[in-house]
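Colleague: return a 3D structure for these sequence lines:
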Amino acid sequence: MARLYDSRKRILVTGGAGFIGSHLIDRLLAGGHEVICLDNLFTGTKRNIDHLHDNPRFEFMRHDVTFPLYVEVDEIYNLACPASPVHYQYDPVQTTKTSVHGAINMLGLAKRLRCKILQASTSEVYGDPTVHPQAERYWGNVNPIGPRSCYDEGKRCAETLFFDYHRQHGLEIKVARIFNTYGPRMHHADGRVVSNFIMQALTGRDITIYGDGQQTRSFCYVDDLVEGLLRLMAKDKDVTGPVNLGNPSEITIAQLAMHIVEATGASSKIIHAKLPRDDPSQRCPDIALAKTALDWEPLVTLDAGLKKTVTHFRNVLKSLK
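Modeller: This next block holds a predicted model:
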């Protein structure tokens, strides 16, 4: 049973030591809530939450969501899962378990407590889309047996579980489909395009583009993304999602490389490598639902966000020396 005696909420964030999770926790603590940060530190890092340990309303718990958990909370944000290809392909079976068993365990906890729960899903549920931009009503074009399937299909199955718990048990759920997000606290070796390009530029290496660079992405700054998650969780029970959260400003990978060269002041050249299997050719969210249901849209421009992100990675490089 969720606690009823205090207006301050006790909130569980799984994957809380990760990139997005740690920023979300910052906002929740700033809002006066108590936060339990759950993470097994596979891709999350204590550096992302070091500044929080003196906060009496913050608690860190090292735990793997594939195992059951028994705590008393009022809300759950389920963000636990490696999200970059380098990390989720390292142990693909465990990645699927994290998405599926993790969802089952967190939904079971929410059912016992009768509390609201949010699932951090992903734009990868759309696969290599044949519809552009991608709206929530699109069912996707996903390879179920490819090297990315552990993540894509794991997240799709998690969404299925969330909606079945909602229909079968009346659980109050929220599902956010997160598109490419960037900002400070990204892991410097996560293999994502923004971190890859910035690290290559800052270390004087050439910037590697896979394929011809004409594939498109849209990049949302982490502060905007967190605002979207908070607004979705705050909505009444009729708004379940899934809701796309991302920046609809589409850009080619080649254009992104030039933005990063400019932001870093680097003299890096552009080189090309073979495109990975099942890499989407286009990825851009239709955020009409987020605008109408959440009154949300991204506010931070790409250049402003990259400036803050580059500063973060400069500091990371200093700490690695």
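Colleague: only C-alpha atoms from now on, for both contacts and neighbour counts.
Modeller: OK.
Colleague: tell me where this protein has helices.
Modeller: 19-30, 85-88, 92-113, 149-169, 193-202, 222-234, 253-264, 288-294, 302-320 (DSSP state H).
Colleague: what angle do the fifth one and helix 253-264 make?
Modeller: Relative orientation of helix 193-202 with respect to helix 253-264: 50 degrees, computed using axes from the mean of the first three to the mean of the last three CA atoms, to 10 degrees.
Colleague: the structure of the following sequence is requested for comparison with the preceding one:
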Amino acid sequence: MSEIKEKFPSESLGSRKRILITGAAGFLGSHLCDRFVKEDYHVIGMDNLITGDIANIEHLFKLENFEFYNHDVSKFVHIPGKLDYILHFASPASPIDYLKIPIQTLKVGSLGTHNLLGLARNKNARMLIASTSEVYGDPNVNPQPEEYWGNVNPVGPRGVYDEAKRFQEAITMAYHTFHGVETRIVRIFNTYGPRMRLNDGRVLPAFIGQALRGEDLTVFGDGSQTRSFCYVDDLIEGIYRLLMSDYAQPVNIGNPDEITIKQFCEEIIKLTGTTQKIVYKELPQDDPKQRRPDISKAKELLGWEPKIGRAEGLKITYEYFKSLSSEALEKIEHKDFTTFNR
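Modeller: Next comes the predicted model:
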């Protein structure tokens, strides 16, 4: 880490609004850093790099309106000077990660959120938390509206992530109602795009990674489970609009175009031109059978809906993965792709 030069704010910060983005070196966090730098904010990125990759944000280090703190938000968080906004995106977000580091997953959702809400209160800053469609668990309702309370197993293999996010929503709303902190809650559905990790256990990078390495593509169950995939640029736009809105209740942001895992696998085979076959394995415990957002609120309140179709987004994402070195692909073990159809 010696090559990373952390910068700290000077006393004269100018007129730029200042935003803290946690999980800044992650997939979504890095795209959010790009967006707010582009909007001429002073962006403070924070990440302990337990799952993030500094390469995702190193292009920003040369900019005077970007700084980076290598810090774990589960510990006390101090930011000098004024702060206008906080985006809390620090959390393991894939099955591979939260099964390997379950305690850290719970701590960043609970202690980390508590620390940042305290910071938001102290700085009089508006805070948006990244929740997830996983709060709905294995849903009995499809599509899932924000009013649906979910069907979650708190002690199952996914419980450390699902319950961390459900607690995160609860404490955020408590700070909003009891302390008057301005808060926003985004429930993120399956998102994809450049900077995803090939070894994070989620369905899209798993399929593409297997195709690029010439391996058979693994589908769990019979492939009838459904997912809906939102391209990252669309998601970032939705998050931006929610942050700037005056709505404090949870809002689904995702693409309602639903597809089965088997159909999606076939799309990846066609996209990549692989000749490998589909192999089926036992469905993991608590794997959601359906996942599709009801985005009525996002349409009504934010004027938002996804613009980028799956064919276009997948082509961009595939080109990104193809650009990775062959050495990087070879280092990723096959077992990393056999966890969940998330």
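Colleague: where does the TM-score land?
Modeller: The pair, once superposed, lands on a TM-score of 0.96 when counted by TM-score structural alignment, normalised by the length of the first structure; 317 aligned residues with a CA RMSD of 1.4 Å.
Colleague: ok, back up a step: adding mean neighbour count and distance to residue 134 of the first structure, write the helices of the first structure out as CSV.
Modeller: Formatted as CSV, these follow (neighbours: other CA atoms under 10 Å; distance: least, CA to CA, whole Å):
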stretch, mean neighbour count, distance to residue 134 of the first structure
helix 19-30, 20, 22
helix 85-88, 17, 21
helix 92-113, 21, 22
helix 149-169, 20, 15
helix 193-202, 21, 20
helix 222-234, 21, 17
helix 253-264, 19, 18
helix 288-294, 17, 11
helix 302-320, 15, 20
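Colleague: as TSV, those helices with distance to residue 133 of the first structure would be great.
Modeller: Formatted as TSV, these follow (distance: least, CA to CA, whole Å):
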stretch	distance to residue 133 of the first structure
helix 19-30	24
helix 85-88	22
helix 92-113	25
helix 149-169	18
helix 193-202	20
helix 222-234	18
helix 253-264	17
helix 288-294	11
helix 302-320	19
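Colleague: of all the ones you listed, which one is nearest residue 9 of the first structure?
Modeller: helix 19-30 (9.4 Å; CA to CA).
Colleague: I would like the residues contacting that closest one, please.
Modeller: 13-16, 34-35, 37, 44, 48-49, 57-58, 79, 184-187, 222-223, 226 (CA atoms under 8 Å, 6 or more residues apart in numbering).
Colleague: and it, which stretch of the second structure?
Modeller: Mapped onto the second structure using TM-score structural alignment, helix 19-30 of the first structure covers residues 27-38.
Colleague: average distance between the matching stretch and the first structure?
Modeller: Taken over the aligned residues, the distance from stretch 27-38 of the second structure to the first structure averages 0.5 Å (mean CA distance after the TM-score superposition for the first structure).
Colleague: re earlier: quick one: closest of the helices of the first structure to residue 121 of the first structure.
Modeller: helix 149-169 (6.0 Å).
Colleague: and that closest one, how far out from the chain's middle?
Modeller: 16 Å (CA atoms, centre = their mean, to the nearest Å).
Colleague: superposed on the second structure, what's the mean shift for it?
Modeller: Compared with the second structure, helix 149-169 of the first structure is 0.3 Å away on average (mean CA distance after the TM-score superposition for the first structure).
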